[in-house]
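Chemist: Let's see this in three dimensions:
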Amino acid sequence: MPKLFASIVLYKHQYQGVKPTMDALLGCSSLHGLVLVDNGGCEWAGQLALPKVHYIRSDRNGGYGHGHNQAIRAFAGQADYFLVCNPDIQFHSADLDRYLTGLSGHTAGLFMPRIVYPDGTQQELCKLLPTPANLFARRFLPPLAEKLDQRYMLRHADFDKAFFAPSLSGCFMLFRATALLELNGFDDHFFMYMEDVDLSRRCAVRFGNLYLPAMTVTHHFAKASYTDRKLLKAHIRSAVQYFNKWGWLFDQTRCQLNQACLAQLPRR
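Modeler: Now for the predicted structure:
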């Protein structure tokens, strides 16, 4: 069975809120280590006397990607697969074991299963790489965003079938460990938001990404930046960083990856 390590980044989380995700991971036969990275306010995680659980007190609250990077650099070298996981995820442990076993026939570097809301509705977490219009219209021009989202959010895709997508959500990113190490994990310059788009993009170019709906995961998705002004500012700041890095209007790689996705997209 493949050897799996997983990491969860914590910040002022309560144990009872994270326990369902931890239980699901610790119930996996393939799991060799679960790394809890404490970005602040979660000293309880260092007091857990649980087999396979490792605790890292972050050197600073450098954000989501910086937290996961500490776990990646410490443990990914011991793994076949490394899972970057949110603390609000639930699934059946045996499903992840079967999912990992089924990956042997695929060559991608990053995989994401079907992800749903608690009511079973599919979450729109497989996307094209965004243009500035995609991101800023979704915040400030909802009528325009609704039109752009038909393409950007791949709403015509058949999500019962596997396909390549250049942007996969950071809530459940399952990497081949060798690919993740070669990519050097997340870009630490992103404090919060867009770090998953950046890493997905880099993986898509070098190793390929695959949405593979052979497993279903429940994600208690809050969309906090839509209601919290501080988080909204953080999201805008990260979007600016992203486009400064890769290009605002002229981004040839974005065009190539998006076209490759649309050309092979299974449609309903």
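Chemist: rest of the way, CA atoms for contacts and neighbours
Modeler: Noted.
Chemist: Am I right that residue 90 is in contact with residue 18?
Modeler: No: assessed by C-alpha atoms under 8 Å, residue 90 is found out of contact with residue 18, at 9.9 Å.
Chemist: Compare the two and say which is more crowded by neighbours.
Modeler: Ranked by neighbour count (other C-alpha atoms under 10 Å), residue 90 and residue 18 place residue 90 first, with 22 against 17.
Chemist: Hmm, residue 96 is touching residue 215, no?
Modeler: Yes: between residue 96 and residue 215 there is a contact under C-alpha under 8 Å: 7.1 Å.
Chemist: Tell me which of the two has more neighbours.
Modeler: Each of residue 96 and residue 215 has its neighbours counted (other C-alpha under 10 Å); residue 96 has more, 23 against 17.
Chemist: Is that one located within a helix, as I assumed?
Modeler: Yes: judged by DSSP: H, G, I helix; E, B strand; the rest coil, residue 96 forms part of a helix.
Chemist: Could you also give me the structure for this second sequence? I'd like to compare it with the first:
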Amino acid sequence: MANEETHRGTVNQTLSYIERHLTHMLRPDDLAREGRFSKRHFDRLFLAAIGRTAANYVRDRRLARAAAELAHTRKGILDIALEYHFQSQEAFTRAFKKAHGLTPGQYRAYAHSLVTKGTMGMNRNEVPHGWTVTGNRVDEYEVALDKREAHLGSASARIQSVKRGAEGFATLMQMFGADRYAGKRVRLTAFVKAEGIQGWAGLWMRVDRKNGDLLQFDNMQDRPIQGTLDWNQYAVVLDVSEASHAIAFGALLRGEGRLWVDNFRIDEVDERTPTTGQSAEEGVPAEPVNLDFEG
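Modeler: Model prediction:
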């Protein structure tokens, strides 16, 4: 368990380092040293946690940032290419077209045409396909696609309060059948960026029986996302018993602030990865406690 937590901390530290240095030279050896592991061991850890090599992750983050600059600034394409350490405009164009299906020039023209028509950027209440918005005071929040801010690719989902002093919560969620993961341990990960969160935010996942009874749950309330934080990866790990029927997951924001989420993943993991949540049975003490209020 200690090793898993250490490894997760190392990867998160490296992700923060990458975010701060996207416009700097980033060599694989530098990232391994930042994580205080050998390059070979670090490469394995990063690939297992993120699903891609560190070099590919850096490239994809740079391409995502470049896409935002093409859409929302007047910087020259060559200037953007060099800023993000592509060797030439041609190399940048090849990589960008592979990632986005358009050349940088085509992408900029397309983005500007959408801006002119008012459809590029933060599209209010455009709930992403396949997702549902729930909460106790949904009218206090806005949930939408955000094409100005993306972790990888060209869009993320954004949850933000629209009422001063918001005290409710809103969540972007979806649910699917548990059959594939029955009897296994599952890890939910996603990249999250936070701005001015005065309450708290987190990823969440729950596992239910067929009748709707709760089996497992974690919403990161014991390790909340608060304040202003750049993109980083967070995780929730739960056991899915044979009695499980459905798995629900998502991201939530309680109180004031703004939250972006991107690149959700659900992976099967082994017992070396500790769970983060609590079962319904664990939530009930075996005996009554502190009956005289002196404890």
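Chemist: TM-score for this pair?
Modeler: The TM-score (TM-score structural alignment, normalised by the length of structure 1) is 0.27; 123 aligned residues with a C-alpha RMSD of 6.2 Å.
Chemist: For the stretch 151-268 of structure 1, which segments count as strands?
Modeler: Taking DSSP state E, counting those that start in this stretch, the strands of the stretch 151-268 of structure 1 run over residues 167-168, 172-176, 209-219.
Chemist: now the longest one and strand 172-176, what's the angle there?
Modeler: Here the directions of strand 209-219 of structure 1 and strand 172-176 differ by 140 degrees (axes from the mean of the first three to the mean of the last three C-alpha atoms, to 10 degrees).
Chemist: related to what we said a few turns ago, could the strands of the stretch 151-268 of structure 1 be laid out in JSON lines, adding distance to residue 197 of structure 1?
Modeler: Output for the strands of the stretch 151-268 of structure 1, formatted as JSON lines (distance: least, C-alpha to C-alpha, whole Å):
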{"stretch": "strand 167-168", "distance to residue 197 of structure 1": "5"}
{"stretch": "strand 172-176", "distance to residue 197 of structure 1": "11"}
{"stretch": "strand 209-219", "distance to residue 197 of structure 1": "12"}
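Chemist: how much space between the residue nearest to residue 85 of structure 1 when sequence neighbours are not counted and residue 244 of structure 1?
Modeler: Distances taken as C-alpha to C-alpha, 6 or more residues apart in numbering put residue 172 closest to residue 85 of structure 1, at 4.7 Å, once the chain neighbours are dropped. Distance check for residue 172 of structure 1 against residue 244 of structure 1: by C-alpha to C-alpha, to the nearest Å, it reads 26 Å.
Chemist: okay, these two: which has more neighbours?
Modeler: The neighbour count for residue 172 of structure 1 versus residue 244, taken as other C-alpha under 10 Å, is higher for residue 172 (21 against 10).
Chemist: OK, contacts around the more buried one?
Modeler: 83-86, 112 (C-alpha atoms under 8 Å, 6 or more residues apart in numbering).
Chemist: can you tell me which of those residues are in strands?
Modeler: 83-85, 112 (DSSP state E).
Chemist: List buried members of those residues by neighbour count.
Modeler: The neighbour count (16 or more other C-alpha atoms under 10 Å) marks 83-85, 112 as buried among those.
Chemist: can you give me the helices for the stretch 51-200 of structure 2?
Modeler: With DSSP state H, counting those that start in this stretch as the criterion, the stretch 51-200 of structure 2 has helices at 54-72, 77-83, 89-100, 104-116.
Chemist: Looking at the ones you listed, which is nearest to residue 196 of structure 2?
Modeler: Across these, residue 196 of structure 2 has its closest neighbour in helix 54-72 (21.4 Å, C-alpha to C-alpha).
Chemist: other SSEs contacting that closest one?
Modeler: Helix 54-72 of structure 2 is packed against helix 39-50, helix 77-83, helix 89-100, helix 104-116, with contacts defined by 3 or more C-alpha pairs under 8 Å, 6 or more residues apart in numbering; DSSP states H and E.
Chemist: Show me which residues of the longest one are buried.
Modeler: Same thing as helix 104-116 of structure 2. Per 16+ other C-alpha under 10 Å, helix 104-116 of structure 2 contains these buried residues: 104, 107-108, 111-112.
Chemist: I'd like these as CSV, with distance to residue 253 of structure 2 appended.
Modeler: Putting those into CSV (distance: C-alpha to C-alpha, whole Å) gives the following:
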residue, distance to residue 253 of structure 2
104, 34
107, 32
108, 32
111, 29
112, 31
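Chemist: surely residue 20 of structure 1 meets residue 90?
Modeler: Yes: with contact defined as C-alpha under 8 Å, residue 20 of structure 1 and residue 90 form a contacting pair (6.5 Å).
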